[in-house]
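Asks: Model the following, please.
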Amino acid sequence: MGQRSSRVRSFADSEQVHDPNPSSSSSSTAEEQHPHRPVDVAEGEGAVIPNARPKKKKKKAGDFFKWLSFGGKKKSTKNKSSDQGEMKDQDIETETPRSTDDQKSLQSISRSVEVTDLEEPPVGVIRVLPAAEPLEFEELQTQVHDAPAGETSPLTKPLDSNEVNMRPEDNICCRYAIGRKLGQGGFGAVYEGTRLADGHQVAVKFVKKTKHTECISIADHPEPLPKEVALTILANKGPVNDIIKLLDWQDQQDFYVMVLERLSHSMDVSRLVEGNGGSIEESFARLIMWGATLAAEACCRRGVYHGDIKLENLLIDLKNLEVRLIDFGCGDLLTESAYTRFCGTIMYCPPEYRMKGEFHGKPATVWTLGILLFRMLCGYFPDTFDLYRINMNTWYKPGLTEGCCHLICSLLQQKPERRPDLERIVHHEWF
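Replies: All right, here's what the predicted structure looks like:
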């Protein structure tokens, strides 16, 4: 497993990660300031922020809320499809007990949603939020919609299933029957597959390599691996049920191939939420948040910064209510020093990056979990006034429990040092 045919030096646009800055760190002694009532700003779309540099001029708290907002209108974000493909579950080590009410309610939701293969939801026009200084656009990643049914994109023309099955015998694809395409993104395509040795259902992901594709070295592997492959391997070190498993992989000249587990009755959380009218009940949000938090904590404990935890990158198995975190394409090795480059979805970008041009992996992950929870429960991303009240610990939403509102206020604090550690979140009373 893991044959290699080439080695590349740099890193793909779709997988850009930040270069750590060893001299930067977050201050834990900064004095708190009460912000002024913020002013709403225009709604933005998802994007990749390639770079930013800190500005010496001190920002006022009111300025933070002015352009931290995700939009003044409380509006549900519509997602259509995803590029990861539905995955099949295997090697389940533990199972969290679920209540009968949760089982019945989730089944009623799933009946209103077509359970089909997972596809990547298209992202709208790229719009970059203000940073400490004007951003430098260095080969900004192009967001790509799914190819229409029956149409083959330029990316996947050399990866057509008929051509894949005709490759030499030493090719990894000869060990799998490659089926139809499940989804496609800017630099990768996912196909359904069947392992010929035992008929096991898998998902086969092809990622096209570019001059920016980066390889890194990890323990127990003599040669550098593509970063996405290496991070997925590291995240799966030890027992874990909340992160997608990498079953096989191979590095080829123009692309690398990843064989991933495939859940039999899965869909991405974005589709589940949108199929239920844009938001879900607190009991289901608790279930999904629990899986996402365990996955995020496991990643950080194993030295991995995922970088793009969001609704579209979480799969839920509707049969046994298990959650999986997928897609480490925007990830990096977790460092103690600050990152000065953000690669991910702009709606989940931590505020310290917008204000100072840098962020740390663990507090940024906590912020991302807060945005995830808010979006599932409210049906929209937090706007200016929501963030103002959250920072003042006065935010609440009718129908939510006090513990849930308290958790959201804790996760979405403006200052990273005021956010709880991931270990504390796992043991929060709300769960």
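Asks: C-alpha only now, for contacts and for neighbours.
Replies: Will do.
Asks: Could you count how many residues lie near Pro222?
Replies: Counted with other Cα atoms under 10 Å, residues neighbouring Pro222 total 8.
Asks: Against Ile216, how distant is it?
Replies: 11 Å (Cα to Cα, to the nearest Å).
Asks: what's the answer for Pro224, then?
Replies: Counting by Cα to Cα, the gap from Pro224 to Ile216 is 5 Å.
Asks: Mind checking what secondary structure Phe328 has?
Replies: Taken by DSSP: H, G, I helix; E, B strand; the rest coil, the conformation at Phe328 corresponds to coil.
Asks: burial count for it?
Replies: 23.
Asks: pretty sure it contacts Val304?
Replies: No. Contact criterion Cα atoms under 8 Å: Phe328 and Val304 do not qualify, at 9.2 Å.
Asks: tell me, what's touching these two both at once?
Replies: Common contacts of Phe328 and Val304, defined by Cα atoms under 8 Å, 6 or more residues apart in numbering, comprise Leu231.
Asks: what about the strands in the stretch 301-431 of the chain?
Replies: 304-305, 314-317, 322-325, 332-333, 338-339 (DSSP state E, counting those that start in this stretch).
Asks: Could you measure from Gly403 over to Ser410?
Replies: Distance of Gly403 to Ser410, computed by Cα to Cα: 11 Å.
Asks: for Phe64, same thing?
Replies: 18 Å.
Asks: ok, now Leu196?
Replies: 49 Å.
Asks: got it, and Gly291?
Replies: From Gly291 to Ser410 the distance is 19 Å (Cα to Cα).
Asks: Repeat that for Glu163.
Replies: Glu163 sits 52 Å away from Ser410, going by Cα to Cα.
Asks: Neighbour count for these two, which is higher?
Replies: Ser410 (20 against 10).
Asks: ok, the more buried one to His306 distance?
Replies: With Cα to Cα as the criterion, Ser410 and His306 are 21 Å apart.
Asks: what's the answer for Glu322, then?
Replies: Separation of Glu322 from His306 (Cα to Cα) stands at 19 Å.
Asks: which one of the two has more residues nearby?
Replies: His306 (27 against 22).
Asks: which residue sits closest to that one, ignoring its sequence neighbours?
Replies: Spatial nearest neighbour of His306, chain neighbours left out: Gly331 (4.3 Å); criterion: Cα to Cα, 6 or more residues apart in numbering.
Asks: let's see this one next to it:
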Amino acid sequence: MAIASSVNSGKSVMGASELSKSRNFSIIQPERDASKSECQLESKENSIYKEDMCTGDYLKNYQVVKQIGSGGFGCVYLAYGLMDSKLVVTKFIKKSKVYNDSWISTDDGHRLPNEIYILIRIQHEHIVNMIDFYENDFYFQLVMEKHGFGMDLFEFIEKTNGVPEPLGANISKQLVEAVDYLHSHGILHRDIKDENVVLDDRFHAKLIDFGSATYLTDKPFKAFCGTFEYCSPEVLRGNPYRGPELEVWAIGVTIYVLVFGRNPFSGIEEILKNSLEFSDSASADLQYLLNGMMNRSVEDRFSLQDALQSKWLNQTVFLDNYDFYDICDLERSCVEFQNSRYILDEGPVISLATSTPYRKASDPAKKSLDHYSFDIPDGSVHFQASELVFNEISNNAD
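Replies: Next comes the predicted model:
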């Protein structure tokens, strides 16, 4: 994957001891079994058994419950703490699958993937919180908070088919604030889309999945890592880009989909050529914001600060007017897993639901080309599939 270096040449990289102090994390390095031959270790590394992922100090503190996602880097499990039974989400990242340019070396020589290094250093009310992380010989084990019952914006939009503008503005502003915070710390998320935003039943949004995240550098990026429906036209044409202007476009697409329940463009050709179309009911303030965020001229495109100062994002919203369960057609009494703790009775599980209890059954929406790698015919841009996809489990995954 051809991307720029993750850290500026002059950036000071924290040592492992500093990392542990910054957010009360403990870096626990694995102890290798000297009795095992390299052949045995290689054999174990190639395995994908759950036991291999969970071994080490992680297993002393958490118990996995059910797989809820998978991808090229590893997989995601619902889990709970052995001490407090609190439900968490654990992302298992296979070390051998992390790209060479997606590592950061700390001052004391400890190597961490960008995702872990970045999540340790940031904290924001609209960004998923990493509670702790561990590692064994072959996996990093990222323990993250479980936000609500895990519904992402894709699923939310699928059930609502678009939301009223005031509610859309409330959710959208949270996303803009989260990404603005990242940019202020020199960080690019690089995979902004509806599937990477999760909601709770109070419409509190959080940005997730930092598997593609990296640091801004003086050098422009030459490749796009994300989902093509959220890619800006200049990047589709193969032009180098800094990053923030692409993420403004991606947020604009997300807002459009959230409010209107459909993508603004149906393919690459439309992204490159077509103007935005709005329904007759769309407010002038919303049209002004989206036309600014999705301006094809990079020089004239809104910045995130422009967006945050817009009338549409700052409109008065009365959240009491909106009931999450009615909007999503959810059966409130069946949401057993809304509770944050794992229910135990002398060890066995009494009750734990791990899928959303809809009143109406419906087939999952088709996701077109979201999770595939492909090249534009001229070879100018390569699209990298997302490392981990929540709510969509691979048929080949364990």
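Asks: Same list (the strands of the stretch 301-431 of structure 1) but as JSON lines, adding distance to Gly188 of structure 1.
Replies: JSON lines is the format used below for these (distance: least, Cα to Cα, whole Å):
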{"stretch": "strand 304-305", "distance to Gly188 of structure 1": "21"}
{"stretch": "strand 314-317", "distance to Gly188 of structure 1": "18"}
{"stretch": "strand 322-325", "distance to Gly188 of structure 1": "17"}
{"stretch": "strand 332-333", "distance to Gly188 of structure 1": "18"}
{"stretch": "strand 338-339", "distance to Gly188 of structure 1": "25"}
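Asks: nearest to Gly277 of structure 1, of these?
Replies: strand 314-317 (17.5 Å; Cα to Cα).
Asks: in structure 2, what residues pair with the closest one?
Replies: Mapped onto structure 2 using TM-score structural alignment, strand 314-317 of structure 1 covers residues 197-200.
Asks: same thing with stretch 183-202 of structure 1?
Replies: Counting by TM-score structural alignment, stretch 183-202 of structure 1 corresponds to 69-88 in structure 2.
Asks: Which positions in that stretch come out as buried?
Replies: Counting neighbours by 16 or more other Cα atoms under 10 Å, one finds that the buried residues in stretch 69-88 of structure 2 are 69-81, 85-88.
Asks: Now do it: distance to the chain's middle.
Replies: Counting by Cα atoms, centre = their mean, to the nearest Å, stretch 69-88 of structure 2 is centred 15 Å from the centre of its parent chain.
Asks: With structure 1 overlaid, how far apart is the lengthiest helix in structure 2 on average?
Replies: Selection of the longest helix in structure 2 by residue count, based on DSSP state H, yields helix 165-184. For helix 165-184 of structure 2, the mean deviation from structure 1 after alignment is 1.2 Å (mean Cα distance after the TM-score superposition for structure 1).
Asks: Mind listing what's buried along that helix?
Replies: By 16+ other Cα under 10 Å, the buried positions in helix 165-184 of structure 2 come out as 165-183.
Asks: Quick check: end-to-end length of stretch 70-86 of structure 2?
Replies: 22 Å.
Asks: cool, and stretch 124-137 of structure 2?
Replies: 31 Å.
Asks: what about that stretch, distance to the chain center?
Replies: Here stretch 124-137 of structure 2 is found 12 Å from its chain centre; the criterion is Cα atoms, centre = their mean.
Asks: same deal with stretch 232-240 of structure 2?
Replies: 22 Å.
Asks: what sits up against it?
Replies: Contacts of stretch 232-240 of structure 2 (Cα under 8 Å, 6+ apart): 220-224, 241, 246, 249-250, 268, 271-272, 294, 296, 298, 380-381.
Asks: try 7 Å this time
Replies: 220-222, 241, 246, 249, 271-272, 296, 380-381 (Cα atoms under 7 Å, 6 or more residues apart in numbering).
Asks: Buried members of these into PyMOL, please.
Replies: In PyMOL syntax, the buried subset of the contacts of stretch 232-240 of structure 2 is picked out as below (16+ other Cα under 10 Å):
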select buried, resi 221+222+241+246+249+271+272+296+381
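Asks: of all the contacts of stretch 232-240 of structure 2, which two lie farthest apart?
Replies: Pro220 and Ile271 (21.7 Å).
Asks: What is the aligned counterpart of the residue nearest to His306 of structure 1 in structure 2?
Replies: For Gly331 of structure 1, the aligned position in structure 2 is Ala213, judged by TM-score structural alignment.
Asks: The one helix or strand Tyr77 of structure 2 maps to against structure 1, how far on average?
Replies: Using DSSP states H and E, Tyr77 of structure 2 sits within strand 74-81. Compared with structure 1 after fitting, strand 74-81 of structure 2 has a mean deviation of 1.4 Å; criterion: mean Cα distance after the TM-score superposition for structure 1.
Asks: after that strand, next one along is what?
Replies: Following strand 74-81 of structure 2 toward the C-terminus (DSSP H and E): strand 87-94.
Asks: Which of the residues in that following strand are classified as buried?
Replies: Buried residues in strand 87-94 of structure 2 (16+ other Cα under 10 Å): 87-94.
Asks: Repeat that for stretch 261-275 of structure 2.
Replies: Applying 16+ other Cα under 10 Å to stretch 261-275 of structure 2 flags 261-262, 264-265, 268, 271-272 as buried.
Asks: I'd like the residues you listed as JSON lines, with distance to Asn129 of structure 2 appended.
Replies: Shown next, in JSON lines, are those (distance: Cα to Cα, whole Å):
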{"residue": "Gly261", "distance to Asn129 of structure 2": "28"}
{"residue": "Arg262", "distance to Asn129 of structure 2": "30"}
{"residue": "Pro264", "distance to Asn129 of structure 2": "31"}
{"residue": "Phe265", "distance to Asn129 of structure 2": "33"}
{"residue": "Ile268", "distance to Asn129 of structure 2": "34"}
{"residue": "Ile271", "distance to Asn129 of structure 2": "34"}
{"residue": "Leu272", "distance to Asn129 of structure 2": "36"}
